[in-house]
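Q: predicted model follows, preceded by the sequence.
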Amino acid sequence: MTGGFDRIEKHIEQMEAVKNYPSLKAENEGLKEQVEELRSELSKKEDRIEKLEEKEEKLERRESELKDVKEELEKTESELKDLKEIKAFRGLSLEEATEKFLESKEAEIDERSRQKFREVKEEYEEKLPQMIEKRLSEVLAKPRSEWSPKIEELVDSKAKEISNHILEERKNWPEWFKKYFQREVSSLVDEQIDEEFKARVEERSNELAEEKLEGLKTRAWPEWYSKNVEPKINTLRDKMRENALEVLKGPWKGLKCDNCGAEKEEFVLTDAGVGNLLRKGKVELECPNPDCVDHGLFGLGSFKHQFEVFIEDLIGLKTTA
């Protein structure tokens, strides 16, 4: 009985299979087509890979050939260089050739050394001003009591040099010193030349006037000048030397922009600013007018205008104020 049921179920399965055969066949055909397409695509990929591998091999061979050519060119270049040297030595004895070879090598070494020296020198010269300015600013920012003897001597000598330069020639005197000198001279002349001396001078004849004047110029004036005027000038010069740094610090006022004429408010130079003034002989100030600007190259960007004031102008401005 059980066997009969099994046969019936198997028969039913066979009938179901026969019933679904067309759809299963169609699905199977579709899968076969997909498999064929995939096989075709895979074949194309394999061909592509094979071609790329061949191309890679060719490139590797080409790279190897180029490397060989490069080595050959370098070898040829070296041989040509050797041939040139041999040609230069042709007809020379062994000692002469050796000497010439050493001379050429020495010349090459000398040229390379000079080139290296020029590079180092240019680099050093380019950095030296910034290094000096930075170091000087750092030193001058400290109290004078902390300055080294060499720095103090350098600053004092520079201050003396500036004051001597101003006082040595009358055209360099500040206006205030000219007035002071004139007052001192007039005062001393009034004290020294009394009425009796004036009377004698007035009584001289015109014929002796030139001789008298020459005598005064060659004898009386130098003696009177060295006795009365020169000590005062020396005293003033010494005071200027002693107070040069304090004088240069300021305060400064009445300085006007060379571009717009705006007047800068009163200010005092820092020790670093005094150092720049001593080293360069001038100081750069920023214009107080916010609308006074300078433009960069080709009109790119703008920045506050700065104007220069020289040390002689500062000293004159300080003393007349």
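A: Yep, it's here.
Q: only C-alpha atoms from now on, for both contacts and neighbour counts.
A: Fine.
Q: following element in sequence after the biggest helix by length in the chain, please.
A: Using DSSP state H, we find that the single longest helix of the chain is helix 2-89. Sequence-wise, the next helix or strand downstream of helix 2-89 (DSSP states H and E) is helix 94-140.
Q: okay, one more to line up with it:
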Amino acid sequence: MREDLINIYKDAPAIFETIRGEISKVVVGQKPVVEQILVGLLAGGHVLLESNPGLGKTLLVKTIAGTTGLKFSRVQCTPDLMPADITGTTLIEEVDGGKAFRFEEGPIFANIVLADEINRASPRTQSAMLEAMQEKQVTVGKNTYRLEEPFFVLATQNPIEMEGTFPLPEAQLDRFLLKVFIDYPSSEEEHEIMERYTGHAEPRVERVITRRELLSLQQLTREVPISDDLKRWAIKVVISTRSWEGVEYGASPRASIGLILASKARALLRGRDYVDKEDLVAMAHPILRHRVILTFDSERRGVSCDQIISDILKSI
């Protein structure tokens, strides 16, 4: 391991603890959700957040962005949003008595992009994000523009209010490393939310890490060792989704890659320098739940993807 990575590894536990402390100033509870988003950041993957309205999805993303000090932009997705509204457009302007083309960057040119209610954008606009999410570049006309590293898309969607929405196609869902569910807070947490946001001024977060430190942590994540036995176990889980009863289509090899990377990131967040089976089990649901397509009969019987994944994990 390089010397600079060794130094950042020594500082990593303190950095993560400080990040969690800053986030807790604004976001009450939701520790598993916060951890899974941080896993996505460390693994360099995009995250899809799903919950009922009013549970703080947007606030959570903005808070995490504030702790990193990275360039942040927000796209409020609506049916009339055009691809150029996200990627940018080429303008004609006068220069020294003549005309010249100038590219005006869209909100996709940021380090952390919040795509709010992404399923309200039209399929044409959703597809405009595919190249950016996979290739980390944007092509407009004949020109291709690289996006600055690190680059994350944190998208939100509501499972209700489906009128006027466009479900994400499987190709785009597969670009998200994790799909994270946000549940209702407990009664104690909701009381704390009420106290915090009906009294004094709303809390603010401080920047904890720099862009360079985050890039180093991402590289360090890939250095976390994992045994061959656990690799084979992870592959067996993913392969099982392709032939499991009640599943129409299973997860692709991208899921195997994602499961290993996410487990490495979780181990690093937990202060370990190796991957444990516990990491793989914990990350299996957010990695696989949006990549498993159920049969019509399974959906009719009310079977969920999480149930299928739990059954697979118990069987292996």
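A: Okay, I see it. The model shown is predicted, which means the values in this text are computed figures rather than measured ones.
Q: overlay them and tell me the TM-score.
A: The TM-score (TM-score structural alignment, normalised by the length of the second structure) is 0.20; 93 aligned residues with a CA RMSD of 5.4 Å.
Q: mind giving me the packing neighbours of the longest helix of the first structure?
A: Where contact means 3 or more CA pairs under 8 Å, 6 or more residues apart in numbering; DSSP states H and E, helix 2-89 of the first structure is packed against helix 94-140.
Q: now do the SS call for Asp229 of the second structure.
A: Counting by DSSP: H, G, I helix; E, B strand; the rest coil, the backbone at Asp229 of the second structure sits in helix.
Q: what of Asp294 of the first structure?
A: Judged by three-state DSSP, the three-state class of Asp294 of the first structure is strand.
Q: quick one: it and Phe307 touch, right?
A: No - contact criterion CA atoms under 8 Å: Asp294 of the first structure and Phe307 do not qualify, at 10.9 Å.
Q: hang on, the earlier thing: the longest helix of the first structure relative to helix 94-140, how many degrees between them?
A: Helix 2-89 of the first structure and helix 94-140 are oriented at 110 degrees to each other (axes from the mean of the first three to the mean of the last three CA atoms, to 10 degrees).
Q: after the helix or strand where Thr235 of the first structure lies, next one along is what?
A: Element membership for Thr235 of the first structure (DSSP H and E) is helix 230-242. Downstream of helix 230-242 of the first structure, the first helix or strand assigned by DSSP H and E is helix 244-249.
Q: who are the packing partners of that next one?
A: The helices and strands touching helix 244-249 of the first structure, judged by 3+ CA pairs under 8 Å, 6+ apart, are helix 271-280, helix 311-320.
Q: out of the ones you listed, indicate the one that is most buried.
A: Across these, averaging neighbours per residue (mean count of other CA atoms under 10 Å) puts helix 271-280 on top, at a mean of 19.
Q: list the contacts of it.
A: 133, 136-138, 140-142, 155, 158-159, 245, 248-249, 282-283, 311 (CA atoms under 8 Å, 6 or more residues apart in numbering).
Q: mind giving me the PyMOL select for those, buried ones only?
A: Here is the PyMOL command that selects the buried residues among the contacts of helix 271-280 of the first structure (16 or more other CA atoms under 10 Å):
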select buried, resi 136+137+140+141+155+158+159+245+248+249+282+283+311
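Q: the helices in the stretch 101-250 of the second structure, which residues?
A: For the stretch 101-250 of the second structure, the helices defined by DSSP state H, counting those that start in this stretch cover 123-135, 170-173, 187-197, 211-223, 228-240.
Q: of all those helices, which one is nearest Ile293 of the second structure?
A: Comparing these by their distance to Ile293 of the second structure (CA to CA), the top pick is helix 170-173, with 8.8 Å.
Q: list the buried residues of that closest one.
A: Residues Leu173 are the ones in helix 170-173 of the second structure that count as buried (16+ other CA under 10 Å).
Q: if we can go back for a sec, the helices of the stretch 101-250 of the second structure into JSON lines, with extra columns for distance to Ile37 of the second structure?
A: Below are these laid out as JSON lines (distance: least, CA to CA, whole Å):
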{"stretch": "helix 123-135", "distance to Ile37 of the second structure": "16"}
{"stretch": "helix 170-173", "distance to Ile37 of the second structure": "16"}
{"stretch": "helix 187-197", "distance to Ile37 of the second structure": "20"}
{"stretch": "helix 211-223", "distance to Ile37 of the second structure": "13"}
{"stretch": "helix 228-240", "distance to Ile37 of the second structure": "21"}
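Q: and these: which comes nearest Lys179 of the second structure?
A: Among those, helix 170-173 comes nearest to Lys179 of the second structure, with 8.7 Å by CA to CA.
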